[in-house]
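*Asks:* With the sequence up front, the predicted model follows.
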Amino acid sequence: MSITLNIALIQTDLYWEDPVGNREMFEQKTASIPDDVDVIILPEMFTTGFTMKPENINSTEGHKTVEWMLQKAKEKDAAIIGSIISQEENNFYNRLWFVQPDGGMSTYDKRHTFTLAGEDKVYSRGEKKIIEYFRGFSFYPLICYDLRFPVWSRNAENYDVLIYVANWPKKRIDAWDTLLKARAIENMAYCVGVNRIGKDGLDFEYPGHSAVYDVLGEPLAFSENEDILYATLSKDHIESNRKKLRFLEDRDQFSLIG
């Protein structure tokens, strides 16, 4: 019997720079998710929106949000994934948290900070990938602008699921759609993109387009509305297609420097 995994993507508007309001909103949304869901994925900076003013957020809010994620993961018996503002001494990070129901946690700091918005001047960039294992699947989680850089997304580890959490604006949404599908095809992995909707505090508009693609680039879920999207991932789908189409075996071998 093939291993399967049920995932939920929460596509929603966000309250600008309001961690308390956003946690309350996601509390309500996660409560409606069925008990058979294994993984719940939230957008980038899901408690604040994509703000370049992290000093406006109380420094205790990051810890409160992680505690909330731990609580929800245990209650829902599901992994919770999303990025928030995290602070270490005088440095701010756009940090993704992968929280499991047994209390296990791992973090990824956004590698490609978005220079067009000045993110590189506000948030320190990350240097390390993480591959997380959960219920028979391996996950490679990334953040928004990382999507534009295929070398960083490259499937050198034979991961099963590539995840992007994002605040991707309407004016460049065609790139989001195209690159999500391309990342699935070139890496022969499920590719999951979770974007927000609505307008942020700087009046940038976000159209959603959260989606799930299988290893052949076929869409399993897509929405432009405030919505919770669902998809079932199959280990057999990954293994059978990689066995039949041995594209990953022909990868160029190289290492990243710097």
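*Replies:* Here it is on my side, so go on.
*Asks:* From here on, just use CA atoms for contacts and neighbour counts.
*Replies:* OK.
*Asks:* contacts for stretch 143-153?
*Replies:* With contact meaning Cα atoms under 8 Å, 6 or more residues apart in numbering, stretch 143-153 is reached by 44, 83, 96, 110-114, 162-168, 176, 179-180, 183.
*Asks:* again, only this time at 6 Å
*Replies:* 110, 112, 164-166 (Cα atoms under 6 Å, 6 or more residues apart in numbering).
*Asks:* Against that first model, consider the following:
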Amino acid sequence: MEKLNITLVQSEIIWENREANLKKYSEMLAKVGKTHIIVLPEMFITGFSMNPEKLKETMDGPSVQWMKNLAREKNAAVAGSLIIEENGKPFNRFLWVFPEGKIEIYDKRHLFTMSGEHLHYSPGNKKLVVEYLGWRFCPLICYDLRFPVWSRNTENYDVVMFVANWPSPRHHVWKNLLVARAIENQAYCVGVNRSGTDGTGLQYLGDSALVDPKGFASFFGENEQVKSFEISYDKLHQFRKKFPVLEDRDEFTLGAANSDSLI
């Protein structure tokens, strides 16, 4: 598909309240027309909570079922992260739900140690590239944005996608790194951040965005909103052909970290 519509959902997440958040998203998305992808923030049904024992779900839980129902209803992929338990371990897991119900997953690699995320969640060790409607997407989560080696475009993806709860004290970092990731990877960069204040008192200024491969960005501002963008496959690949930066990228192999193989 040459042109694709991506819908970004920037919301004030109701702290640790699954039912209220799912109701809110259903209302926010009720009037969304034809789109191909709907992207929700990191931990979109709880906020960035360090209480997985209370909030965890399984892959057949109510929030995953809600995503599947939405994907089927809108005939669009639905993406976002939530707290999932698998084999007795909690993960901050990105789910990409296809309209027909198939799901692909990415578990957050870089856990935010300054908040103790590494003490409550298990890290992932595999990147994911999703193929959808002829496009290639690389989904990542929040703190991953700070690590350019992990997000480096070695898989020839077309869109790199970050879902986040990125707080206001480092808001300028969020905006600058989204632009950097788009430029260095010659890819569209999608960033979906929350707004409002969480249960710990942290404030979030939103500024979800679509950044094009040349680094030109459209930022939301801080209010709750749903906004759709159209991206062009032809424009992306014509730019790469005209200015083939990726052909000169360095080759490397990631080694082990935290006793888990990254390759």
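*Replies:* Noted; the coordinates are in hand. None of these values were measured; they are calculated from a predicted model.
*Asks:* Out of the contacts of stretch 143-153 of structure 1, which is nearest to residue 235 of structure 1?
*Replies:* Nearest to residue 235 of structure 1, judged by Cα to Cα, of the contacts of stretch 143-153 of structure 1 is residue 164 at 19.8 Å.
*Asks:* Aligned to that closest one, what sits in structure 2?
*Replies:* Aligning on TM-score structural alignment places residue 164 of structure 1 opposite residue 162 in structure 2.
*Asks:* where does that match land in three-state SS?
*Replies:* The three-state label given to residue 162 of structure 2 by DSSP: H, G, I helix; E, B strand; the rest coil is strand.
*Asks:* Quick one: residues contacting it.
*Replies:* 140-142, 191.
*Asks:* Could you save those residues as CSV and add columns showing neighbour count, distance to residue 243 of structure 2 and secondary structure?
*Replies:* Shown next, in CSV, are the contacts of residue 162 of structure 2 (neighbours: other Cα atoms under 10 Å; distance: Cα to Cα, whole Å; DSSP: H, G, I helix; E, B strand; the rest coil):
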residue, neighbour count, distance to residue 243 of structure 2, secondary structure
140, 29, 26, strand
141, 27, 29, strand
142, 22, 29, helix
191, 29, 24, strand
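*Asks:* Tabulate those in TSV, adding columns for distance to residue 6 of structure 2.
*Replies:* Formatted as TSV, the contacts of residue 162 of structure 2 follow (distance: Cα to Cα, whole Å):
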residue	distance to residue 6 of structure 2
140	16
141	17
142	19
191	11
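*Asks:* how about the nearest residue to the aligned partner of residue 214 of structure 2 in structure 1, chain neighbours excluded?
*Replies:* Residue 214 of structure 2 maps onto residue 216 in structure 1, with residues paired by TM-score structural alignment. Distances taken as Cα to Cα, 6 or more residues apart in numbering put residue 185 closest to residue 216 of structure 1, at 5.3 Å, once the chain neighbours are dropped.
*Asks:* repeat for residue 59 of structure 1
*Replies:* residue 87 is the one closest to residue 59 of structure 1 (Cα to Cα, 6+ apart), at 7.0 Å.
*Asks:* helix, strand or coil for the one you found?
*Replies:* strand.
*Asks:* Residue in structure 2 paired with it?
*Replies:* Residue 87 of structure 1 maps onto residue 85 in structure 2, by TM-score structural alignment.
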